[in-house]
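missing the sequence, but the structure's below:
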C-alpha cells in the first residue's frame, strides 16, 4: 500500500457529481498488422491480463481514512475483477465519427467507482464507416482518474498497454497474484490521528520557508485576479458546468506546425499550436457574436526544470498567457503569443503559482479536504466575476514512433480532459508518430455545436498554413541554431519553463494583415463536411 501526496489527494477531494478529474485516452487501431488481420475482444482481454503486473495502478483501489484524518491510501483490491474494468461496446447506427465522439463523451462524463481501481477500458468496434479507416478497425478508450496517473508527465497507461513492434511480446500466462490484506479501518484512523498530531512539527520548516516566499506570490496573483479584472474578460466558458460533456478533434501534421512557426522569428512549435487554438476560439465566439474586445487567456501546465528529481512525478506549475484574440491578423497574433511564452514575467507567474501548490503539499489532510471542496464551490461564482482564464491548453505526450496493441497498429491518439466550474473549455494537445491532434472538451450546455468549434480550429490552422507556404523561403544559415531542432519533441506545449528568457521586441515581429481563410461562416462549412474520419 502507498499513500497519496497532497496534490493527488486534492484531486479526489475536489470531485463533485458534475465535475470530476477523469481523463480519457482514445486510441484507434488498424488490425491489418496483427496476426490474422483481426484482433478480437478476447485477445485484448488476455493482453491486458498479461500487462496487469507492470503497474500497481491496475489493481489498487482507494482507501480513505475516517474523518479525513490523513491522506487516502492506495491498497490492493481483494475483489479485483478484470472483466468489470475491460468492456466491449459497439457504436449505434450510423456508426460515424459524430457517433464516436458522442459515445466517447458519454463514457468520459460518467464518474468512476471510487470503491474499485480507478480505471476502465472500453473496446469500441464497428468503426468501418469512418472514411479513412480499414475494415475491422477498433478503438480502445482508457478512462483513468487523474490522481492515479499523470497523463501530462508521462502517459503511463498508453505506455503499459503497447509495444513498439507489431510482433506481440510473448510474456507467457499471467503471474499468480496474491493481494495484500487491507488495513483495519480503526488502525488506519489511529495512524492518521497520530500523523495529524505530528503534522505541525513535520510541516513547520517547509511551511515557514513557503510563507516567506508567498507574500510576493500572493500579491502577483491577487493583483492579476482582482485588481485588474478588465484584463480577464468573461465568456460562456466561465460559468458553472453541467455533468454532460462534448468532445471533438482535428488532426494535423507536425511538419505543418514547423512551417507555421517560421512566420515569426524565434517562435516554437508550441507557439504555433497555441495560435491555432486561439484562432479557433476567436472564430467560434465571433460566429456567436460573443468575442470580447480584450484578449482572452489560457492556463497551461509548465514543467519546472529545477524540480526535485527524487519525486515520483515531475514538478508541474501553471502559467497564464494571453491569446491575442483581439488581434485580427493571424501572424500578429502568433507574434503576440510568442512574446507571452518567451517572457520572463510569464515564468515568474508560474513560479508564484508553484509556491501556492508547494504550500498545499504540506497541508494536513482534513484542512486540504475542506479547502479543496470550498475552492470547488467558490469557482462557481468567481468564474463569472474574475475568471482565472478563458480556457486551458494541456498536453498529453505520445511517442514519435508507431505503437502496437497485440500487433494492431495505433493510427490515432487523443484525449478528453476534465473541465470544472469556471473553466468549461480545455484543449488537449496530443502528439504521436508525426501528428498533432487538438481536441477540445467542453460542457454540452456551453458548446452545443462542437463540430462548428472543430471547423473553426481547422480554419484557423489552414489560414496560418497558407500564409506560411506563401512566405518566401530563405536559405538556412549553418551557424544559426534552430529554436526547435529537427527532432524536437512536439510534446512540450506549454510545459517547459526556461529561466531567464526574455521577450523579443514586438515591433520586429509585425507582419502585414492578410486574410486567406474561407469566408463562409464556420457553421455552414462544418455542415458541408461529411462526418467521418479522425484525420479531418
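Done, it's in. If you're wondering where the values come from, they're calculated on a predicted model, not measured in any experiment.

rest of the way, CA atoms for contacts and neighbours
Fine.

Return the distance of residue 167 relative to residue 413.
Using Cα to Cα, to the nearest Å, we find residue 167 at a distance of 20 Å from residue 413.

neighbour-wise, which of these two wins?
More crowded of residue 167 and residue 413, by other Cα atoms under 10 Å: residue 413, with 27 against 15.

now the strands for the stretch 301-450 of the chain?
All strands of the stretch 301-450 of the chain, identified by DSSP state E, counting those that start in this stretch, fall at 316-322, 391-396, 404-405, 408-416, 425-432, 435-443.

Apologies, that question was intended for the stretch 101-250 of the chain.
So, for the stretch 101-250 of the chain - with DSSP E, counting those that start in this stretch - the strands run 119-125, 138-145, 245-247, 250-253.

Format those as CSV; extra columns: mean neighbour count.
Below are these laid out as CSV (neighbours: other Cα atoms under 10 Å):
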stretch, mean neighbour count
strand 119-125, 21
strand 138-145, 24
strand 245-247, 27
strand 250-253, 18
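
Nearest approach to residue 379 belongs to which of these?
Among the strands of the stretch 101-250 of the chain, the nearest to residue 379 by Cα to Cα is strand 245-247 (18.5 Å).

packing partners for that closest one?
Applying 3 or more Cα pairs under 8 Å, 6 or more residues apart in numbering; DSSP states H and E, we find strand 245-247 packed against helix 97-109, strand 435-443.

alright, now check it against this:
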C-alpha cells in the first residue's frame, strides 16, 4: 500500500505554524452579480476529484515512521469547507477588508482537510466575493492553485440538476503503521546510499570538484546575505495573531508603458512601485527614510538540472520550485526613474548569482535530517532579521475566467507573514489588470489601507514619467 508522505518542506510548514504565524495562502475573487452559494457548492462537488488532497487530512506519525502522511478524511463534509457569509449595507471595500482580515487571522483546523472557501454576498453593486485559504502544506507548486478547477475559460451555464447522478466517494483506509514505518526505513536507507554516492563523486576530481566548489561558493554567498540581514524598521515587530488586509489595483498597460520607456521587466516595475509606496507610508508616519534601503524577499522560480553532466539528468525543482532571494528595496525619497534603474540593476545581479543552487543544497541537507532539523532548517530560512517586506509577483491569465457562468472581475492574492516582518504583498495580473493584495499585522500595519493608496499613487507617478519619456523619444 502506497504511503502519501508530506515533503520535507511541507512538513516544516506545519511545525512552524503558531497562533501568530499562520501558514495559509489564498486570495479573494470578486464576481459580477449572479453568483450563488449553491452554484459554488455544485461546481466544487462535481470537480473535487480534480483537486489534489481536497478530501485528505494530515496524520502525524510515530518518530520512527518519518514525516506526517496524507490520509482520506472519513468524515469529509463539503459544507464545512464551503461557507456562506454576507456583508451589511453598503458592503464597501473597507467592510470587506475587515471581514477578510478576521478570516486570515484564524488557523485552519488540522483535524480536517486544510482549506476553506467563503462565498460573500452583499458587496457593492450586488457583486459577490469568493475568499479561499489553503495551508502551504497542501498548496504546493506541483499542484498550483488547488481551486483552479472551479474556473472556466468560457461562460457556460450550469446544467439542470434534475436527474443528475454523482458517484459516491468512499475514503481509502489509512495504511497500517507497519507499512508507514517500513517505508520510512527504506527511504532512510536510500538516502544513505545517495549520500555515499555523492561523497564518491566529490572525491573524484574528474566528476565532483567543480560541482562541489560551485555549490560551496554559492552556499557561502547565500549565508552571507542572510547573516547581513535587514535593517531595523517600523515594519519589523513581533507579530500578533491578528491581521489587516487591503487591496489596490491598476491597469497592466500602465506597467507595460513603464517597461517600454525604461526597459527591465514587469517585476522590476512592481518592486519599484512597492519601494516607493512603502517609503511614502513611512514618511507619512513621520519616519526618516533618507538613504534607507530595506530588504525585500522576492520568491523566484527555479528549475535546476542535477545528476550527471551539465544539461543531462532529471529536471529537479527546489522544494515547490520556488526559492527566496534578498534584494535591496530603496524607500528613500528619490526620482522614481532612478529608483527603477537601481532595482533593475540589483535584480539582474540576483538572476546571474547562484543563490538558487545554494538553496537546493540546503533543502537536500534537510532531507537527511530528523524532524527536529527540518524545523531548524525552516527557521533559518524564515529568520526574523532576514528581510523587512515579502513580495510575490505571479502572472495570471489575461483572458477572462468564469465560475458557474459568472465573470471573475477582480482577483487579489495574499501570502502569509513570517518572522517579524509585519507586511507582505502579493501581486497578480489578470485580464489586463494588476491586483495587489496587502497583508499586515493588525497592530503594526493599522494604516494598511493608506499603503494601498500609496501603491496607486506610485504607479501614476511612474506612468507619467514613462509617457514623458516616450513622447520625447518620438520627437527626436
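Noted; the coordinates are in hand. Computed from a predicted model, the values in this text were never measured in an experiment.

follow-up on the earlier one: could you dump the strands of the stretch 101-250 of the first structure to a markdown table with distance to residue 163 of the first structure?
Putting the strands of the stretch 101-250 of the first structure into a markdown table (distance: least, Cα to Cα, whole Å) gives the following:
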| stretch | distance to residue 163 of the first structure |
| --- | --- |
| strand 119-125 | 17 |
| strand 138-145 | 15 |
| strand 245-247 | 28 |
| strand 250-253 | 23 |
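
Identify whichever of those lies nearest to residue 407 of the first structure.
When these are compared by Cα to Cα, strand 138-145 sits nearest residue 407 of the first structure, at 12.9 Å.

Could you give the residue range in the second structure aligned to the closest one?
The aligned range for strand 138-145 of the first structure in the second structure is 128-135, by TM-score structural alignment.

ok, residues contacting that stretch?
When contacts are defined by Cα atoms under 8 Å, 6 or more residues apart in numbering, stretch 128-135 of the second structure is touched by residues 23-35, 100, 104, 108, 114-123.

Looking for the alignment partner of residue 371 of the first structure in the second structure.
Aligned partner of residue 371 of the first structure by TM-score structural alignment: residue 376.

what do you get for residue 260 of the first structure?
Using TM-score structural alignment, residue 260 of the first structure pairs with residue 258 in the second structure.

Next, count neighbours for residue 23 of the first structure.
Neighbours of residue 23 of the first structure using other Cα under 10 Å come to 23.

Now for it: which residues touch it?
Here residue 23 of the first structure is in contact with 108, 143-146, 415-418 (Cα under 8 Å, 6+ apart).

The same query, at a cut-off of 7 Å, please.
143-146, 416-418 (Cα atoms under 7 Å, 6 or more residues apart in numbering).

Would you reformat these as CSV and include distance to residue 396 of the first structure?
Listed next are these as CSV, based on distance: Cα to Cα, whole Å:
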residue, distance to residue 396 of the first structure
143, 14
144, 13
145, 14
146, 12
416, 10
417, 10
418, 13
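
Can you tell me which of the residues you listed lies closest to residue 241 of the first structure?
residue 418 (11.0 Å).

rewinding a little: mind checking how far the match of residue 371 of the first structure is from residue 385 of the second structure?
Where residue 385 of the second structure is concerned, residue 376 of the second structure sits at a distance of 15 Å (Cα to Cα).

now residue 259 of the second structure
Taking Cα to Cα, one finds residue 259 of the second structure at 32 Å from residue 385 of the second structure.

returning to that earlier point: what's the closest of the strands of the stretch 101-250 of the first structure to residue 87 of the first structure?
When the strands of the stretch 101-250 of the first structure are compared (using Cα to Cα), the closest one is strand 119-125, at 4.9 Å.

which part of the second structure lines up with the closest one?
The aligned range for strand 119-125 of the first structure in the second structure is 115-121, by TM-score structural alignment.

Tell me how far the matching stretch lies from the chain's centre.
19 Å (Cα atoms, centre = their mean, to the nearest Å).

got a list of what the most centrally placed residue in the second structure touches?
The centroid of the second structure falls nearest to residue 415 when counting by Cα atoms, centre = their mean (4.8 Å). With contacts defined as Cα under 7 Å, 6+ apart, the neighbours of residue 415 of the second structure are 25-26, 424, 426.

circling back to that earlier point, ok, average deviation of the match of strand 138-145 of the first structure from the first structure?
In the superposition with the first structure, the average deviation recorded for stretch 128-135 of the second structure is 0.9 Å (mean Cα distance after the TM-score superposition for the first structure).

Could you tell me how far residue 51 of the first structure is located from residue 465 of the first structure?
Distance from residue 51 of the first structure to residue 465 of the first structure, counting by Cα to Cα: 42 Å.

Looking at those two, which has the bigger crowd around it?
Set side by side, residue 51 of the first structure and residue 465 show more neighbours around residue 465, with 21 against 16, by other Cα under 10 Å.

Which secondary structure element is home to that one?
Using DSSP states H and E, residue 465 of the first structure falls within helix 450-470.

Where in the second structure does that helix align, residue-wise?
Alignment note (TM-score structural alignment): helix 450-470 of the first structure is matched to residues 448-468 of the second structure.

got the contact list for the matching stretch?
For stretch 448-468 of the second structure, using Cα under 7 Å, 6+ apart, the contacting residues are 246-248, 250, 254, 257-258, 261, 273-274, 276-278, 280-281, 336, 440.

filter the residues you listed to the buried ones?
246-248, 250, 254, 257-258, 261, 273-274, 276-278, 280-281, 336, 440 (16 or more other Cα atoms under 10 Å).

taking those residues one by one, which sit in helices?
Secondary structure from DSSP state H places 254, 257-258, 261, 273-274, 276-278, 280-281, 336 of those in helices.

just the helices in the stretch 101-250 of the first structure please.
Under the criterion DSSP state H, counting those that start in this stretch, helices of the stretch 101-250 of the first structure are mapped to 156-161, 185-222.

Check the mean deviation of the shortest one from the second structure.
Per the superposition on the second structure, helix 156-161 of the first structure and its aligned residues are separated by 2.1 Å on average (mean Cα distance after the TM-score superposition for the first structure).

other SSEs contacting that helix?
helix 41-51 (3 or more Cα pairs under 7 Å, 6 or more residues apart in numbering; DSSP states H and E).

Show me what counts as buried in the helix it packs on.
Here helix 41-51 of the first structure shows 41, 44-45, 47-51 as buried, counting by 16+ other Cα under 10 Å.
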